[in-house]
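*Asks:* predicted model and sequence follow; I will ask about them next.
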Amino acid sequence: MDISRREFTKIGCKIIIGATAGTTIVESLITNSIAAENSPVKGGYNWEEHFWGYVVDTRKCIGCGRCANACKLENHVPFDEEVYRTWIERYRVKKTSLETREEEVVIDSPDGGIEGFVDDIPAEEIKKAFFVPKICNHCDNPPCVQVCPVGATYTTKDGVVLVDYEYCIGCRYCIQGCPYGARYFNTEKGTADKCTWCYHRITKGLLPACVQACPTGARKFGDMLDKDSEVNKIIDEERINLLKPDLGTKPKVFYIGLDREVK
């Protein structure tokens, strides 16, 4: 599509619709980027031979924020803006009040969890606390694809939801349509943006930056068409939960140890 046609489409559709990275992380990413040069996948990637899936084990997440930090570095997500492709949420369940008999759940995610968390509630008041990594769920039935008026958001044959920045008109419909809050507006590109599971890496045989940076193995990524992949083994062996399964989006991010308080 030439530029003039794209600009015409962009204008027309707007009328129609009403309008401090750690050294370890850096070295690790560089090393694996170099390794990709010799990957057997490079130059011969066939997206019909793969179908990607992601597992998050909340029992292992320590809220260190290295994943969110690595993501911003790898994907050039602005550090001076409160936008994230992946982030960490902290859930703290306060002890039941004798007056109301109800539990209070306090949820926070300062700077996406990159700088860690502050203990601003006395420990004796907390019944339990845990961390939950969040990311685009790359749904099999993605609302963001359905609401995009120009087809800029699409699903690849290997199950990854992407944004075509050449087609995107920045209407933000997909941002509003995502029930997981996983999209943001890229002020530099003037388009919607989101997690791509580091598509530029996985098609070279590498792991997403967030998975690689996790020090506890709380994040796992793999090919669901490979019966021997770690992701498939985890799904077969563990009790798996999904975020907002009642919405029918069919997420491909599977959670282990997900508490009922998680939204």
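*Replies:* Arrived safely, thanks for sending.
*Asks:* please count neighbours and contacts with C-alpha atoms only from this point.
*Replies:* Noted.
*Asks:* does Ala192 really touch Leu162, like I thought?
*Replies:* No: with contact defined as C-alpha atoms under 8 Å, Ala192 does not reach Leu162; the gap is 10.2 Å.
*Asks:* which of those two has more neighbours?
*Replies:* Comparing Ala192 with Leu162 by other C-alpha atoms under 10 Å, the one with more neighbours is Ala192, at 23 against 19.
*Asks:* setting aside sequence neighbours, what's the nearest residue to that one?
*Replies:* Distances taken as C-alpha to C-alpha, 6 or more residues apart in numbering put Phe185 closest to Ala192, at 4.6 Å, once the chain neighbours are dropped.
*Asks:* touching, the one you found and Asp193? I think so.
*Replies:* Yes: Phe185 is in contact with Asp193 according to C-alpha under 8 Å; the separation is 5.9 Å.
*Asks:* more neighbours: the two, which one.
*Replies:* Asp193 (27 against 17).
*Asks:* make sure that one is actually in contact with Val163.
*Replies:* Yes: in this structure, Asp193 is within contact of Val163 by C-alpha under 8 Å, at 6.8 Å.
*Asks:* so in this protein, which helix runs the longest?
*Replies:* Counting residues, the longest helix found in the chain (DSSP state H) is helix 3-17.
*Asks:* can you give me the buried ones in that helix?
*Replies:* Within helix 3-17, the residues that count as buried by 16 or more other C-alpha atoms under 10 Å are Thr9, Lys10, Cys13.
*Asks:* relative to Arg6, how far out is the last one?
*Replies:* What that stands for is Cys13. Computed as C-alpha to C-alpha, to the nearest Å, the Cys13 to Arg6 distance reads 10 Å.
*Asks:* so how far is Leu73 from Phe254?
*Replies:* 25 Å.
*Asks:* the two: which is more packed in?
*Replies:* Phe254 (21 against 18).
*Asks:* the residue nearest to that one when sequence neighbours are not counted: what's it in contact with?
*Replies:* Nearest residue to Phe254, sequence neighbours excluded (C-alpha to C-alpha, 6+ apart): Val55, at 4.7 Å. Residues near Val55 by C-alpha atoms under 8 Å, 6 or more residues apart in numbering: Ala218, Arg219, Lys220, Phe221, Val231, Ile234, Val253, Phe254, Tyr255, Ile256.
*Asks:* and the comparison structure, right after this:
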Amino acid sequence: MTPAEQQQFFERMATQNASFRYYLPSKPDVGRFIDNLIRFLFPITQDCRAFTVSTADTYRDLNDKLSCLLKPLKEHLPVDREVIVERFFDLLPNTYDELLLDSQAIAAFDPAASGVEEVIAIYPGFYAIAVYRIAHVLTDLEVPLLPRMMTEYAHSHTGIDIHPNAEIGSSFFVDHGTGVVIGETAVIGSNVKLYQGVTLGATNVAKSMASKKRHPTIEDNVIIYANATILGGRTVVGHDSVIGGNVWLTQSIEPYSLVYHTSQIEVRSLTTEH
């Protein structure tokens, strides 16, 4: 570009930049905060070159880092960012207890898990749930956009997409998890188990539906097997039900239901008779 073209481009960028409603922390900073917070809660993994830092010092550093993440959003926060930081960390013991229940549920249900240590350190399902629960606290504190940055960070690492606004009960289990999608207005009870490829989605994606309940409700003790798709804000899966693999469900079902997909399978020999 010529100097004149460069200047014109820079001015166009400046005009666009001035029109943005929000400024956000960087994605790497958000990711580091998430990973450091989870490691603080569950110090099972260690860096080879790690040096010893007291729990209290780490706790203070995490407080400072969250305050830094909130700084670009300060004009859009309901209260001062330091108040939000204080409230977030006041609620951290509750988040910790919820994550312990999640890890214990996964370890108890999955025969491949050797214990909660493996679940916490290795399982992508637990990691995605942990980031969701952290982000959901900030959602309840009316922090815009940052919670979504957190869950999208987990999404990029695990293939599990959980919207931070979703409501999820205790002892939640996502097994394998790749391709799981849980929409913004989904409500999930306690002791629910999801397998890979499950979608809790909406039947209508029109922008006019943004303030409506668009995603299903899953009651307690439900198991949903791989690649099942459950859609619609009025769809309720009754407690203690089992949804089989590849099911497409857009209507409510009663408690203790078994829903399964049937397909015709034809087996042919590859040998040719002469």
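*Replies:* Received it, and whenever you're ready, just let me know what you need. Here the structure is a predicted model, which means the values were calculated and not measured.
*Asks:* TM-score for these two?
*Replies:* Laid over one another, the chains give 0.25 as their TM-score (TM-score structural alignment, normalised by the length of structure 1), with 115 aligned residues with a C-alpha RMSD of 6.3 Å.
*Asks:* sorry, back to before: now the residue nearest to Ala192 of structure 1: which helix or strand?
*Replies:* Using DSSP states H and E, Phe185 of structure 1 falls within strand 183-186.
*Asks:* picking up where we left off before, how near is the residue nearest to Ala192 of structure 1 to Lys72 of structure 1?
*Replies:* Counting by C-alpha to C-alpha, the gap from Phe185 of structure 1 to Lys72 of structure 1 is 15 Å.
*Asks:* buried set for the helix or strand containing Met150 of structure 2?
*Replies:* Assigning secondary structure by DSSP H and E places Met150 of structure 2 in helix 146-158. Neighbour-count burial for helix 146-158 of structure 2, counted by 16+ other C-alpha under 10 Å, picks out Leu146, Pro147, Arg148, Met149, Met150, Thr151, Glu152, Tyr153, Ala154, His155, Thr158.
*Asks:* go on, stretch 125-141 of structure 2?
*Replies:* Applying a neighbour-count criterion of 16+ other C-alpha under 10 Å, one finds 125-139, 141 buried in stretch 125-141 of structure 2.
*Asks:* now for Ser28 of structure 1, how many residues are close by?
*Replies:* For Ser28 of structure 1, the neighbour count with other C-alpha under 10 Å is 14.
*Asks:* so it lies in a helix, does it not?
*Replies:* Yes: the assignment for Ser28 of structure 1 is a helix, going by DSSP: H, G, I helix; E, B strand; the rest coil.
*Asks:* tell me the contacts of it?
*Replies:* Contacts for Ser28 of structure 1 (C-alpha under 8 Å, 6+ apart) come out as Gln212, Ala213.
*Asks:* distance of it relative to Ile240 of structure 1?
*Replies:* Ser28 of structure 1 is 30 Å from Ile240 of structure 1, by C-alpha to C-alpha.
*Asks:* quick revisit: possible to save the buried residues of helix 146-158 of structure 2 as a markdown table with distance to Phe9 of structure 2?
*Replies:* Formatted as a markdown table, those follow (distance: C-alpha to C-alpha, whole Å):
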| residue | distance to Phe9 of structure 2 |
| --- | --- |
| Leu146 | 30 |
| Pro147 | 33 |
| Arg148 | 31 |
| Met149 | 29 |
| Met150 | 32 |
| Thr151 | 34 |
| Glu152 | 31 |
| Tyr153 | 31 |
| Ala154 | 35 |
| His155 | 34 |
| Thr158 | 38 |
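*Asks:* tell me the two of the residues you listed that are most distant?
*Replies:* Leu146 and Thr158 (18.6 Å; C-alpha to C-alpha).
*Asks:* how much space between Ile17 of structure 1 and Phe130 of structure 1?
*Replies:* Taking C-alpha to C-alpha, one finds Ile17 of structure 1 at 41 Å from Phe130 of structure 1.
*Asks:* quick one on the thing from earlier: which secondary structure elements does the longest helix of structure 1 contact?
*Replies:* On a contact count with 3 or more C-alpha pairs under 8 Å, 6 or more residues apart in numbering; DSSP states H and E, helix 3-17 of structure 1 meets no helix or strand.
*Asks:* now Asn36 of structure 2: which helix or strand?
*Replies:* Short version, using DSSP H and E: Asn36 of structure 2 is in helix 27-41.
*Asks:* other SSEs contacting that helix?
*Replies:* Using 3+ C-alpha pairs under 8 Å, 6+ apart as the contact test, the elements touching helix 27-41 of structure 2 are helix 55-70, helix 146-158.
*Asks:* how much does the longest one deviate in direction from helix 146-158?
*Replies:* Translated: helix 55-70 of structure 2. Calculated by axes from the mean of the first three to the mean of the last three C-alpha atoms, to 10 degrees, helix 55-70 of structure 2 forms an angle of 110 degrees with helix 146-158.
*Asks:* right, and the helix or strand after helix 55-70 of structure 2?
*Replies:* Remark: after helix 55-70 of structure 2, the chain's next helix or strand is helix 81-90, criterion DSSP H and E.
*Asks:* and that following helix with helix 55-70, angle?
*Replies:* Orientation of helix 81-90 of structure 2 against helix 55-70 (the same axes, to 10 degrees) gives an angle of 130 degrees.
*Asks:* re the thing from before, got the buried residues of helix 3-17 of structure 1 as a markdown table, with distance to Ile175 of structure 1 columns?
*Replies:* Formatted as a markdown table, the buried residues of helix 3-17 of structure 1 follow (distance: C-alpha to C-alpha, whole Å):
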| residue | distance to Ile175 of structure 1 |
| --- | --- |
| Thr9 | 20 |
| Lys10 | 17 |
| Cys13 | 17 |
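*Asks:* ok, of those residues, which one's closest to Val93 of structure 1?
*Replies:* Cys13 (45.5 Å).
*Asks:* check the gap between the closest one and Asn186 of structure 1 for me.
*Replies:* To Asn186 of structure 1, Cys13 of structure 1 is 19 Å away according to C-alpha to C-alpha.
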